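Undergrad: here are the coordinates; sequence isn't available:
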């Protein structure tokens, strides 16, 4: 039987999968290039984006001793199986050895952070008192939020289109951080049965390092607690300021292992 930590990771992963499903659905509805799909198969959770711009969205999660036998069949549903990242939260050495023996190779880690809302949270921090956080509530707010989000991401036009499509969804709540009445940072949150996902955050370059994202994190976590959600979760690239901010606020960081088909398997 999974322990409390395992159950928390599973709940966090399920919430992130639900958020990714919203994102891919928004991309498809917006007419972005390629095919977008999220599906489940016997405990594995897969997301697919066929256009090369969105290759980072090709993910299979939920890999365990019980689901590894399904992996090869799920991979066959992808046009380019070698471009899929396979994620295991905490594989045993036996599972890792099995993957290596079946032609998979280690890939970069895929951190996920979570915090149970029954525990205390470290709020505030250096400079956060200077920030005022406001939730998006009007059409003008939405336009400002999306513009700030896009500017803060130094991304290609294709990625910016994906970001705007996802964060324009009414299910994704947006927040703007002001300093001296000037809007300088934004972040988003979506609510799911297993928890809240803190996804989508951006700070204008000139305002970085001043505590805006810490203020936005604290605000969203406190809101999720008020709403009675069991946990909050987020994903971020390893070694980034986002991961460090989450750790400072008491989130548990799980560096899930990544796997992919190796060169020999591709041949």
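TA: That came through fine. Please read all numbers here as calculations on a predicted model, not as lab measurements. Numbers count the residues shown, from 1 in each chain.

Undergrad: contacts and neighbour counts: CA atoms only from here.
TA: Will do.

Undergrad: residue 165: neighbour count?
TA: Using other CA atoms under 10 Å, the number of residues around residue 165 comes to 22.

Undergrad: that one: what secondary structure?
TA: Secondary structure, DSSP: H, G, I helix; E, B strand; the rest coil: residue 165 is helix.

Undergrad: skip the chain neighbours and tell me the closest residue to it.
TA: Nearest residue to residue 165 in three dimensions, chain neighbours excluded: residue 26, at 5.5 Å (CA to CA, 6 or more residues apart in numbering).

Undergrad: packing partners of the host helix or strand of the one you found?
TA: Following DSSP states H and E, one finds residue 26 within helix 4-29. Contact analysis of helix 4-29 by 3 or more CA pairs under 8 Å, 6 or more residues apart in numbering; DSSP states H and E lists strand 36-41, strand 44-49, strand 104-116, helix 157-167, strand 182-192, strand 195-197, strand 231-235 as its packing neighbours.

Undergrad: and here's the other structure:
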């Protein structure tokens, strides 16, 4: 299941890289020897520079790819499943991935707009992220792509929280969700997530995937919803 989940994440990242073509820098997502590689040259987006899909069998190929010239001397992060701890690599934190089976989900009664005006959606989403510069431009480009499904939670006629997902085969990627500071603490993200998961289940999707920072509210919401969280290990070349 972890392999399937990483495939879903990579498919969504490929969409984001295609959508960001007009931004400064280079964005690319590709497959090589069973590995899933992502290149982003903007320093602010270095967290995207990864090699995943790593197993004990293709680990040597992953290390060779991490040392390739395409990275221009700034090697990517190798994201490995828990328990795979090769000698010679330097630990660099964890990259949690949450996997949630889409079974037994109740319909949501939240007031959700599933066809929001894109500019309104982006305003709410970016207000919630509180980012800036290249990161904001990248998020906006990704979430303007027509392959991304956008939703807004509405309260008393006012959009208070934004969330996005994208379908990929039997799975969906939950990605791009935020609530502006003035509306936090109301359970908005949990309600939007429940709405999106129920819709995906009705379509016949089998599982949902999300990435989040360990200790974050997003990861807590996913755990409460029944997700299994895999704490993948991040490494860099020594």
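TA: All right, it came through fine. The model shown is predicted, which means the values in this text are computed figures rather than measured ones.

Undergrad: coming back round to it: quick one: the helix holding residue 26 of the first structure to strand 104-116, angle?
TA: Helix 4-29 of the first structure runs at 100 degrees relative to strand 104-116, counting by axes from the mean of the first three to the mean of the last three CA atoms, to 10 degrees.

Undergrad: sorry, back to before: could you check how far the counterpart of the residue nearest to residue 165 of the first structure in the second structure is from residue 178 of the second structure?
TA: Alignment note: residue 26 of the first structure maps to residue 19 in the second structure; criterion TM-score structural alignment. Look at residue 19 of the second structure and residue 178 of the second structure: by CA to CA, to the nearest Å, they are 20 Å apart.

Undergrad: looking at it, residue 153 of the second structure is touching residue 111, isn't it?
TA: Yes - contact criterion CA atoms under 8 Å: residue 153 of the second structure and residue 111 qualify, at 6.0 Å.

Undergrad: between these two, point out the one with more neighbours.
TA: More neighbours surround residue 153 than the other of residue 153 of the second structure and residue 111, with 23 against 16 (other CA under 10 Å).

Undergrad: now do the more buried one against residue 37 of the second structure, distance only.
TA: 34 Å.

Undergrad: swap in residue 49 of the second structure?
TA: 8 Å.

Undergrad: with residue 43 of the second structure instead?
TA: Counting by CA to CA - residue 43 of the second structure and residue 37 of the second structure are separated by 17 Å.

Undergrad: and those two? Which one has more around it.
TA: Neighbour tally, residue 43 of the second structure and residue 37, criterion other CA under 10 Å: the higher count belongs to residue 37, 25 against 13.

Undergrad: I'd say that one and residue 29 touch.
TA: Yes - between residue 37 of the second structure and residue 29 there is a contact at 5.6 Å, judged by CA under 8 Å.

Undergrad: check contacts around the aligned partner of residue 164 of the second structure in the first structure.
TA: Here residue 164 of the second structure is matched to residue 188 in the first structure, going by TM-score structural alignment. By CA atoms under 8 Å, 6 or more residues apart in numbering, the residues touching residue 188 of the first structure are 167, 172, 173, 174, 175, 198, 199, 200, 201.

Undergrad: export the residues you listed to CSV and tack on secondary structure, neighbour count and distance to residue 223 of the first structure?
TA: Formatted as CSV, the contacts of residue 188 of the first structure follow (DSSP: H, G, I helix; E, B strand; the rest coil; neighbours: other CA atoms under 10 Å; distance: CA to CA, whole Å):
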residue, secondary structure, neighbour count, distance to residue 223 of the first structure
167, helix, 25, 19
172, strand, 19, 14
173, strand, 20, 11
174, strand, 27, 12
175, strand, 22, 11
198, coil, 26, 11
199, coil, 20, 15
200, coil, 20, 16
201, strand, 22, 16
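
Undergrad: dump the residues you listed to JSON lines, plus distance to residue 142 of the first structure.
TA: Shown next, in JSON lines, are those (distance: CA to CA, whole Å):
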{"residue": "167", "distance to residue 142 of the first structure": "9"}
{"residue": "172", "distance to residue 142 of the first structure": "11"}
{"residue": "173", "distance to residue 142 of the first structure": "10"}
{"residue": "174", "distance to residue 142 of the first structure": "8"}
{"residue": "175", "distance to residue 142 of the first structure": "9"}
{"residue": "198", "distance to residue 142 of the first structure": "17"}
{"residue": "199", "distance to residue 142 of the first structure": "16"}
{"residue": "200", "distance to residue 142 of the first structure": "14"}
{"residue": "201", "distance to residue 142 of the first structure": "14"}
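
Undergrad: what residue of the second structure matches up with residue 158 of the first structure?
TA: Checking TM-score structural alignment: residue 158 of the first structure goes with residue 134.
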